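Novice: Turn this into a model:
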Amino acid sequence: MDDTATPGWQGDIWLADDHCLLRSTLGRTDSHVHYAHQVLVGLGADVEVRLGERICSGPQVFIASRQPHAILSHGVPCLTVFAEPLAFDLADLALACKQAGNSAEQLAECLMHWPRRPLDPRLRKALERIRALDEQALPAQELASTAALSLSQLERLFSGSLKLSVRRLVLWQRLRMALQQALGGASLTEAALAAGFADSAHFTRSVRQQFGLSPGAALRRLRLRTFG
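Specialist: This next block holds a predicted model:
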């Protein structure tokens, strides 16, 4: 995709540990798959998305975790929610969007205080360690020790509870860290290295795989907002 010809992704973004919210115009993306559930709420216009092989269009589109999809709308004002399945069900997100109406501020407040899904205490410990990532590698064995599990038990816990490998969740957290660094003013190279990517090319490839566009196209017109 030619990102220079892709309008959209201009607006505000709120980042939290387990979700993020955008109030922006949409831009087209290539087909991609990511861990988070995603909700698109058109502001005064329908949004159009390709889900697998079918086209979905309407005032709201719900995209389940790991569902291949591509955004077809461009220049449409929209609220976009990315939320981790370990914390939210899609039904939670639908209800939160209904309660907030079309207000990004109310939706941000609602999601911050929404009751999270209960987690196995061992999974919660592993997740806390992943949230504390820095630029250093996090060996799976270290993560298993943190949760007082064997490596095989850790992998079974992740695949059974989250339908996701340990490596994939660590990658998702590193992406979140790098995006936050870049939105805060760091260069893509600085953001990539601070989040533990080998280089900016590795970061760019990961963003394309997860979001269907380059980090430059996704970030250059978004303003980082704070909660409250």
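
Novice: Could you use CA atoms for every contact and neighbour count after this?
Specialist: Fine.

Novice: Hmm, Thr146 and Arg129 touching each other?
Specialist: Yes - judged on Cα atoms under 8 Å, Arg129 makes contact with Thr146 at a distance of 7.4 Å.

Novice: May I have the secondary structure class of Lys163?
Specialist: coil (DSSP: H, G, I helix; E, B strand; the rest coil).

Novice: How about the one 4 residues further on?
Specialist: At Arg167, secondary structure determined by three-state DSSP is helix.

Novice: show me the residues around the nearest residue to it once chain neighbours are set aside that make contact.
Specialist: Nearest residue to Arg167 in three dimensions, chain neighbours excluded: Ala140, at 7.9 Å (Cα to Cα, 6 or more residues apart in numbering). Counting by Cα atoms under 8 Å, 6 or more residues apart in numbering, Ala140 makes contact with Leu151, Val166, Arg167.

Novice: Swap in 10 Å and give it another go.
Specialist: Applying Cα atoms under 10 Å, 6 or more residues apart in numbering, we find Ala140 in contact with Ala126, Thr146, Ser150, Leu151, Ser152, Leu154, Glu155, Val166, Arg167, Val170.

Novice: can you tell me which two in those are farthest apart?
Specialist: Ser150 and Val170 (17.8 Å; Cα to Cα).

Novice: to compare against the first, here's another:
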Amino acid sequence: MTAWTGDVRMYPGLLAFTGRIGPADAHAHACLQLLVPTAGTVRLTGADGATRTVTGAAIIPAGVAHRVHADAGATGLAAYIEADSPAGRAATAKLRATGELTDVRTWLTAAGHTTPAPRPARHSAWNPVLDAAVRAAVAAPGGPPSLTALAAAVAISPDRLGRLFAGHMGLSYPVWRRWIRLQRAMGAARAGENLTRSAHLAGFADSAHLSRTVRSMFGITAGDALAATGWR
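Specialist: Got it, this is the predicted structure:
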């Protein structure tokens, strides 16, 4: 089978792949997926066995089993979106308003009638305490600490810091922390570290913990995600 090969970019709440789209056996993931083929033929099979061709784009719901079929010349974009983000919640609402979440036709129709996602409520100015917290969390050895530890480091209550993250980042702190850990682990691996070392640097217990997290969120292993970018 033709492997997925291309470029992978990760940001808090989003992983975006662009390049050659390959087939994928039945799987599900905790993130929503926006699939936009730009060349070749890509088809999706839902849990009921029905298969449809993606003629424009598809929004695949979180937690719904599906298969991907792609010919050798298929290329495009696959964006994995945090289900609990504003964009993720808006996409899920659109899917539910369109039809059954397990029906491939719903995925195709919802993608063809998208509306801009609502912006998360934000304060008028970036909060200096949150800025300090983000800097401390990103720089922390072993990955971002717990909310309680981070709040203590910037002299603010955990509850207040949690509200600042939700208001400014559009993600709860635990969700943001998970994405930052993944970002750090992937960055370390692409810089030459093995998966075990990369996992430890990002705060995961071991490479198996890292791979389980990646598979849960994106439906693939950490090694598969890295291999798509040419990592060995």
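
Novice: TM-score them against each other, please.
Specialist: TM-score for the superposed chains, counting by TM-score structural alignment, normalised by the length of structure 1: 0.63, backed by 193 aligned residues with a Cα RMSD of 4.2 Å.

Novice: circling back: would you mind finding the match for the residue nearest to Arg167 of structure 1 in structure 2?
Specialist: In structure 2, the residue paired with Ala140 of structure 1 according to TM-score structural alignment is Leu147.

Novice: Same check on Gln60 of structure 1?
Specialist: So Gln60 of structure 1 corresponds to Ala57, using TM-score structural alignment.

Novice: Can you name the residues that contact that match?
Specialist: Applying Cα under 10 Å, 6+ apart to Ala57 of structure 2 gives the contacts 34-38, 42, 76-78, 107-112.

Novice: which of the residues you listed has the most neighbours?
Specialist: Using other Cα atoms under 10 Å as the neighbour criterion, Trp107 leads these with 28 neighbours.

Novice: can you confirm that residue is in a helix?
Specialist: Yes - the assignment for Trp107 of structure 2 by three-state DSSP puts it in a helix.

Novice: which residues of structure 2 fall in helices?
Specialist: 86-98, 104-112, 128-139, 147-153, 158-169, 173-190, 195-202, 207-218, 222-227 (DSSP state H).

Novice: close enough to count as contact, Arg124 of structure 1 and Ala144?
Specialist: No - the pair Arg124 of structure 1 and Ala144 does not pass the contact test of Cα atoms under 10 Å, sitting 11.8 Å apart.

Novice: List the contacts of Leu164 of structure 2.
Specialist: Leu164 of structure 2 neighbours (Cα under 10 Å, 6+ apart): Arg122, His123, Trp126, Asn127, Val129, Leu130, Pro158, Gly170, Leu171, Ser172, Tyr173.

Novice: coming back round to it: so what's in contact with Arg129 and Thr146 of structure 1 at the same time?
Specialist: Leu123.

Novice: Counterpart of Ala182 of structure 1 over in structure 2?
Specialist: Match for Ala182 of structure 1 (TM-score structural alignment): Ala189.

Novice: For that match, give its distance to Met1 of structure 2.
Specialist: 25 Å (Cα to Cα, to the nearest Å).

Novice: more crowded one of the two?
Specialist: Using other Cα under 10 Å, the more surrounded residue of Ala189 of structure 2 and Met1 is Ala189, with 20 against 9.
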